[in-house]
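A.B. asks: no sequence on this one, just coordinates:
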């Protein structure tokens, strides 16, 4: 009897990744309350799933597939409705920003961050603080039972319902609420930290000039050859249009953050095709802009250009958005570490 070729290939892969016992998982999952770095080792330089044997996480299994499918559908429907979840208005309050856990005061994993941002847009929440009903009760708060929780995922991919503090009553948690609801615009935004980032990064940023193959505009010219970095012969610089080319200073800075995410690709040992690179750059720049207080770019030329391709990839592969947000967080942490001195979790 002939043995199917697929079975032989699977057995060969298993033998390669594990000498004794069951094979190593093809992808490690993430934990809501632990460092996202713990599963980054499972991603190769091309963004593909790699064998890993980390004991603190469960393997890529049916629960994982189900969770990724549900999350992908949620993100697809949000993008289809015209909302860009990674672009947020900048509220001038320390309790506003990227979602954080009230239990650990740390950021959520990349996928959960995206799901919570969708909930922020959908429900007009303004605070960054999220927690389970039991945690809010422990802190003395009372969850409004007429509101729906937002479902994210634990390290074993089981659903975890969370509530934003905007759904919680009680004076004991008032210190975590947003009190200053003023919105930063292009004229009032403080761009000091962005200027500090540009100065500290050491990136080669060329404003208002082109090169032999690119006109003056918004480009990141990758090192050539890429694999030789940092001993490449050409490339590895950003071509940026002059500030007057953009509608306002905030758009100029937001575009710069987008190109810095591309600049971080080779420095985080990652490369992919152009649609994925653009999705990562859009998500990553949105997250950095939120943290640094840069108003989102109102222009959606780039999103409109790639949106249909992103949606097609997400429908075809439920893991697509997971890989995108994972690399976006990796680049985000790399760039934020330039001005904060250490990598975030």
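C.D. replies: Good, I have the coordinates. These numbers come from a predicted model, not from an experiment. Numbers count the residues shown, from 1 in each chain.

A.B. asks: CA atoms for contacts and neighbours, from now on please.
C.D. replies: Noted.

A.B. asks: got the residue ranges for the strands in the stretch 201-345 of the chain?
C.D. replies: For the stretch 201-345 of the chain, the strands defined by DSSP state E, counting those that start in this stretch occupy 205-207, 219-221, 237-240.

A.B. asks: alright, now check it against this:
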């Protein structure tokens, strides 16, 4: 029987949520605890693979950011320890198929699953791959100034006021936020702002995302994009995601996941695009970037 990789991964996500922790919800500050997963080449993983590696890191206590295949470890002089189990992630690509009736060529997408190991499962690797404890960039006056510059440089219009609840208003394309002093910490303020910024990326002048606020299902899907996207974004800029509001949508997410095995893939892809867009806009003035 052919493997249904979409269903396998969806079931992994469902199990994580039902166990009480959505895989994108991490208690971190961007530099400590759950580093953004990256390949042996130094490139960051993308989309659904980030969620799969975060699940594995949390379950097994890995703090090192780098993952590699068995053969990659072997080429570098390392050896996966006996008994260690790898983590399955996916590779997206296409293949060309020629029509039997004419000369047309169709590009058909496919999904392939392969296994990687965290460097903490491997002996004999160079010292540069050993986990370290970088200083947090989300706390302290200078780091907050860096984050303030990042959000300002995105070009998003942000209005602060004591009577304003956190939101993005599509009518005037404005993010509303209470003053930072009204939050329990600066971490909470910037995590909430990151969530609203992900909503902002979907507007017509930018990514033109199909934001179906007129249905319960549409709102839940957009909130999932904002949840995952803000975690991706915070992982890069050294902020702490604010995950307090996700519980309101959990049942809707679980229902959608059970009914549609490609739901989480679409959400993760859109979240990655939103995070990438925000980083592209705000990165020039960010002097300290965590997890890179």
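C.D. replies: The structure has been received and is ready for your questions. Note that this is a predicted model, so its numbers are computed, not measured.

A.B. asks: Mind checking the TM-score on these two?
C.D. replies: TM-score of the superposed chains, computed with TM-score structural alignment, normalised by the length of structure 2, equals 0.81; 257 aligned residues with a Cα RMSD of 2.3 Å.

A.B. asks: The longest helix along structure 1 vs structure 2, average distance?
C.D. replies: What stands out as the longest helix in structure 1, according to DSSP state H, is helix 320-340. With mean Cα distance after the TM-score superposition for structure 1, helix 320-340 of structure 1 departs from structure 2 by a mean of 0.8 Å once superposed.

A.B. asks: hang on, the earlier thing: any chance of the strands of the stretch 201-345 of structure 1 in a markdown table, with mean neighbour count too?
C.D. replies: What follows is the strands of the stretch 201-345 of structure 1, written out as a markdown table (neighbours: other Cα atoms under 10 Å):
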| stretch | mean neighbour count |
| --- | --- |
| strand 205-207 | 17 |
| strand 219-221 | 21 |
| strand 237-240 | 22 |
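
A.B. asks: can you put those in JSON lines and add distance to residue 199 of structure 1?
C.D. replies: Below are the strands of the stretch 201-345 of structure 1 laid out as JSON lines (distance: least, Cα to Cα, whole Å):
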{"stretch": "strand 205-207", "distance to residue 199 of structure 1": "10"}
{"stretch": "strand 219-221", "distance to residue 199 of structure 1": "17"}
{"stretch": "strand 237-240", "distance to residue 199 of structure 1": "14"}
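
A.B. asks: So what does residue 261 of structure 2 match up with in structure 1?
C.D. replies: Matched to structure 1 by TM-score structural alignment, residue 261 of structure 2 sits across from residue 318.

A.B. asks: can you give me the helices in the stretch 101-250 of structure 1?
C.D. replies: 110-123, 133-138, 192-201, 249-267 (DSSP state H, counting those that start in this stretch).

A.B. asks: among those helices, which is the most enclosed?
C.D. replies: Comparing these by mean neighbour count (mean count of other Cα atoms under 10 Å), helix 249-267 comes out on top with a mean of 22.

A.B. asks: how far is that helix from where the chain is centred?
C.D. replies: How far helix 249-267 of structure 1 lies from its chain's middle: 14 Å, per Cα atoms, centre = their mean, to the nearest Å.

A.B. asks: Over to stretch 147-167 of structure 1?
C.D. replies: Per Cα atoms, centre = their mean, the centroid offset for stretch 147-167 of structure 1 relative to its chain is 18 Å.

A.B. asks: got the buried residues for that stretch?
C.D. replies: 149-157, 161-167 (16 or more other Cα atoms under 10 Å).
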